[in-house]
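**Q** Coordinates for the following, if possible.
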Amino acid sequence: MKNIDKYSRGYFMPLTQCLKWTEKEYITEAPTWCSVDLRDGNQALIIPMSLEEKLEYFQLLLQVGFKEIEVGFPAASETEFAFLRTLIEENLIPDDVTIQVLTQSREHIIKKTFEALQGAKKAVVHLYNSTSVAQREQVFGKSKEEITEIAVTGAKMLKKFAAETEGNFQFQYSPESFTGTEVEFALEVCNKVLDIWQPTTDNKVIINLPATVSMSMPHVYASQIEFMSDNLNFRENVIISLHPHNDRGTGVADAELGMLAGAQRVEGTLFGNGERTGNVDIVTLALNMFSHGIDPKLNFENIPYIISKYEKLTRMRVHERHPYGGELVFTAFSGSHQDAIAKGMKWREEKDPQYWSVPYLLIDPMDIGREYEGDIIRINSQSGKGGIGYILQQKYGIELPVEMRESFGYKVKSVSDHNHKELMPNEIYDIFIKEYLNINTPVELIGHKYTQNGHYETIVKIRVNNEVHEFTGEGNGRFDAISNALQTKLGIEFKDVVYKQHALEIGSASNAMSYVGITANNGTVYWGCGIDTDIMTSSVKALFSAVNNMVTSLQLPVEISFNHSKK
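**A** This next block holds a predicted model:
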């Protein structure tokens, strides 16, 4: 690409100073989660939520289990102010939930913020100002000392207004654009703020270190977090919080490595909604922990419901490939994937192992409200015999013999390829019915009966070309007698008969399903299926279906030779 020389890696600290986080293998417990959907997420919407929509979204966040929720920037608009007052005055905030509000380091904004917070049972007041090189030079035209003074002045004003306002308040400070700030300078500013607030065990302060713009690889961000964690004043009374954005597509990795490096709290949104490429996605972060056996302390057991609410209220869409939530994330179209999943599911059913380990499925979709049927295996022209067989078995109780799956798979894929579409389970079932089940042309079975005299004899009645005929056959068993009769009397030849059967458990427990494969002289195997309340009758119907498929496919003449007279 052109213009490579326009970009640099920026200022980053020497990594060798802070690498203790690399010695940790897993995140061992969930952080404190803070949803910023109603502030950071809302301000990024094309159409911000109305008061009523924000109230509905707030209830959704409570249902998910958030204990800290940033409800807005109350000094920014009347809607934001009214929303906060409604939450407080109508007692809509549970006692175990802390709300959070954002304010710039400007006196009239801080004053308006505390007016909105009057009477709050528990609230975090989040103060911020930009500290990055780019913001200092290009936006504010201020020195480091002047930027530091903005933070210090804001910290003092928060203490003043908090003392004058009814409520219970905790303070939070963010050096905005932390990732574009020299880390030593970010530390200096944060420590000056902490010196003013004097956090204690009973009144801890939150220092939020945002990747306002994600500017580095995740390991650099983690080392920056570790440096801050090692050097902040009052560290035992400071909660380090992360607020990663996703400009480089690494928001989740930034947060995970940042937690390894000492962060105790994460701010983010459902499905990553936020400015530009969005905030870190808390759904993905939480379910990543879940996949490692760590309780995320949030409830995502009904992802479809959460998505429906999210899409309705934000007017945004969860992409089909979005981790965990997307419509297709548990879906396999590839034949080899489908086969592995189907076998893995069967193995799990038989072995009942303690831990989930199905191929290609990170977690059990059922754990987050997804269904096996229609979610895991879906069929198109790329699908394989295993997946197609799995659909029939799960949906309709039809357990195709392994030898038959390839034949049926080609028929299904041919339909999908010709129509350029995905096939639904009912369409797959319809193809099965049409191609294999109880096929009665050109030779229709009307009836049959047996006698046994050392060996089996059968009398078979058929209809060909609208004429009914009756003839006999002999064999070592009833099925063999029918097979011999068809070959002898119809003048056709086949060999290597494959015969399987099972009770049809879905739909009707009284029915039996039989599968018959016959090999023509050219080596091609033709399949037929039969269903009946009598297992023997179902097998005979399957044989006739296979014979009819062979006769039709090979365009064989049906040359009838009878010992019995035409009826």
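
**Q** Could you use CA atoms for every contact and neighbour count after this?
**A** Noted.

**Q** Start and end of stretch 99-109, how far apart?
**A** For stretch 99-109, the separation between the terminal residues is 18 Å (CA to CA, to the nearest Å).

**Q** which helices and strands sit right next to the host helix or strand of Gly268?
**A** If you go by DSSP states H and E, Gly268 is part of strand 265-268. Using 3 or more CA pairs under 8 Å, 6 or more residues apart in numbering; DSSP states H and E, the elements in contact with strand 265-268 are strand 32-35, strand 238-244.

**Q** structure for this one too, so we can compare:
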Amino acid sequence: MKMMNYKKYKRFETISLPDRTWPNKHIEHAPTWCSVDLRDGNQALVTPMKIEEKVEMFQTLVDLGFKEIEVGFPSASQIEYDFIRVLIDENMIPDDVTIQVLTQCREHLIRRTFECLQGLDRAIVHIYNSTSILQRDVVFNKNKEQVKQIAIDGCQLVKDLSSEFDGEVILEYSPESFTGTEMDYAVEVCDAVMDTWGASKDKKVIINLPATVEMDTPNVYADQIEYVSRKFKDRDRVILSLHPHNDRGTGVAATELALLAGADRVEGTLFGNGERTGNVDLVTVALNMYVHGIDPELDFSHINDVKAMYERCTKMKVGPRQPYAGQLVFTAFSGSHQDAINKGMHKYHERGEGIWEVPYLPIDAADLNRQYEPIVRINSQSGKGGVAFVMDTVFGYHLPKQMQGDFAKVVQSISEAEGEVSPERIFDTFTKEYIDNESPFKFIHQKQTDESEDKSHEHERKVELTISDHGEVKTIVGYGNGPIDAVKDAFNSNGYPYMHLLDYSEHALTSGSSSKAASYVQLRAKGTSITEFGVGVHADITTATMKAIISAMNRIHRRLNKQ
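**A** Alright, predicted model coming up:
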């Protein structure tokens, strides 16, 4: 077999940081978040968003809690320019939200950018030029000094235009392709930009260090961030920002480690939309903090609405396994997982819903306004725990433990033939197997009499039970110390196969004046090993129990006739 030619690739030489400190740290608070959905995300779409779609997304980002939003590249196209003017002219930018615009370090593009921003009180102007070894060589054909001068000239022009601008301008600079740049050279360029700007503790510059291409493992990005953070001439004049991409599929991990390494700010997108494999997914990073008990300062409590907006505006789909938002992320098919979730949910409610600790579910789906019905889905890999969970949480039937396995076998036979079984199909099967099971015996009516005052009679209860027996209506009488005992006597003393009661339980199904109860019994035909469960539902619990006994008898009758 021909092997892939791995020898054509090599690792980028990076820094050595043996005294790194980030591995011993924990994320303790949210960073400053900046959404770049409307710029970086939009430019990666097959069909870029229309102005009205951009407006809808902008308003959603504001509602989610983003205080910094990169709204576009106004010098790149007219629709970008026009959208930003809509936000400004229609006064759509809240006072506590700062918009950010991107431009290359080129004079005509920077001037066009400032023209677009007129009328704003405050804006982040984000300038960039690529500093990587590869781009210096194959794209610009310039040396280090020439590339650094591009950044200095761009910064100086922004500074000059800012002095004529009515509002406040916050400078952001990105040495694009940072991960492919020599670290000491990246520091040199960034310090030169800050010197040109006149940066200080009171006039900070956002230095954005993008993994424009994710080139190594997440720990390497963290080392690079910590190294640069240490090497700045004056760290106090820097807001250190991340802009991770996801080429190696580790954008979230790289972001989390880089935050440990000292970053203050994160740029990314909803659900990781962006060029190639995408930007870092801010939903995942934020909710990862949330499940550690940290306020992410972003509100994803209606994540399905956010997902719907995203899919509507971008024409992209959120994958079924996307963390937190995917259709299947709160779903278990495995029987052992289903059983653990079922037990964990019960324990959580028994404890009074304090700290969330449920196996296989790192977050409470209800916190995201997602429903519990789809958490457990049933297929041929599912077990009794999953079936019991569906019957309990969706339909309110608390199946006895022994019965769970009995009914799971019925459902499994369906799933093996048909694939996944919906909750509705499960309930219909349960009803057919246990509740509407009325052949050859069918409950019609019952009457109870208290015999306790009749001193000549040894039993406390008399039951007159009217049934249909193979289509013939009969009334049989039984005596016992309670209604269940009397019903057993009615059957056993009137020529029916002798039944031994093995298990009994009951519970209310609903509350209020129209409430019903469910009763479960397990019977064994005497002289055999045949046992069956029956279920009865009725407003009167005694009647429900009688119906359950008849249901179990019908199931035993079918078993005996098959032998």
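
**Q** can you map out the strands along the second structure?
**A** For the second structure, the strands defined by DSSP state E cover 32-35, 68-72, 98-104, 122-130, 168-176, 205-211, 238-244, 265-268, 441-450, 461-469, 472-480, 499-508, 517-525, 531-538.

**Q** Distance to Val138 of the second structure and mean neighbour count for those strands - can I get that in a markdown table?
**A** Shown next, in a markdown table, are those (distance: least, CA to CA, whole Å; neighbours: other CA atoms under 10 Å):
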| stretch | distance to Val138 of the second structure | mean neighbour count |
| --- | --- | --- |
| strand 32-35 | 31 | 22 |
| strand 68-72 | 27 | 24 |
| strand 98-104 | 18 | 23 |
| strand 122-130 | 11 | 22 |
| strand 168-176 | 15 | 22 |
| strand 205-211 | 19 | 25 |
| strand 238-244 | 23 | 24 |
| strand 265-268 | 27 | 26 |
| strand 441-450 | 86 | 16 |
| strand 461-469 | 90 | 20 |
| strand 472-480 | 94 | 17 |
| strand 499-508 | 75 | 16 |
| strand 517-525 | 76 | 24 |
| strand 531-538 | 76 | 24 |
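
**Q** Those strands into JSON lines, with extra columns for distance to Val46 of the second structure?
**A** Shown next, in JSON lines, are the strands of the second structure (distance: least, CA to CA, whole Å):
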{"stretch": "strand 32-35", "distance to Val46 of the second structure": "20"}
{"stretch": "strand 68-72", "distance to Val46 of the second structure": "17"}
{"stretch": "strand 98-104", "distance to Val46 of the second structure": "21"}
{"stretch": "strand 122-130", "distance to Val46 of the second structure": "24"}
{"stretch": "strand 168-176", "distance to Val46 of the second structure": "23"}
{"stretch": "strand 205-211", "distance to Val46 of the second structure": "23"}
{"stretch": "strand 238-244", "distance to Val46 of the second structure": "21"}
{"stretch": "strand 265-268", "distance to Val46 of the second structure": "19"}
{"stretch": "strand 441-450", "distance to Val46 of the second structure": "64"}
{"stretch": "strand 461-469", "distance to Val46 of the second structure": "68"}
{"stretch": "strand 472-480", "distance to Val46 of the second structure": "71"}
{"stretch": "strand 499-508", "distance to Val46 of the second structure": "55"}
{"stretch": "strand 517-525", "distance to Val46 of the second structure": "55"}
{"stretch": "strand 531-538", "distance to Val46 of the second structure": "56"}
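
**Q** That'll do, ta.
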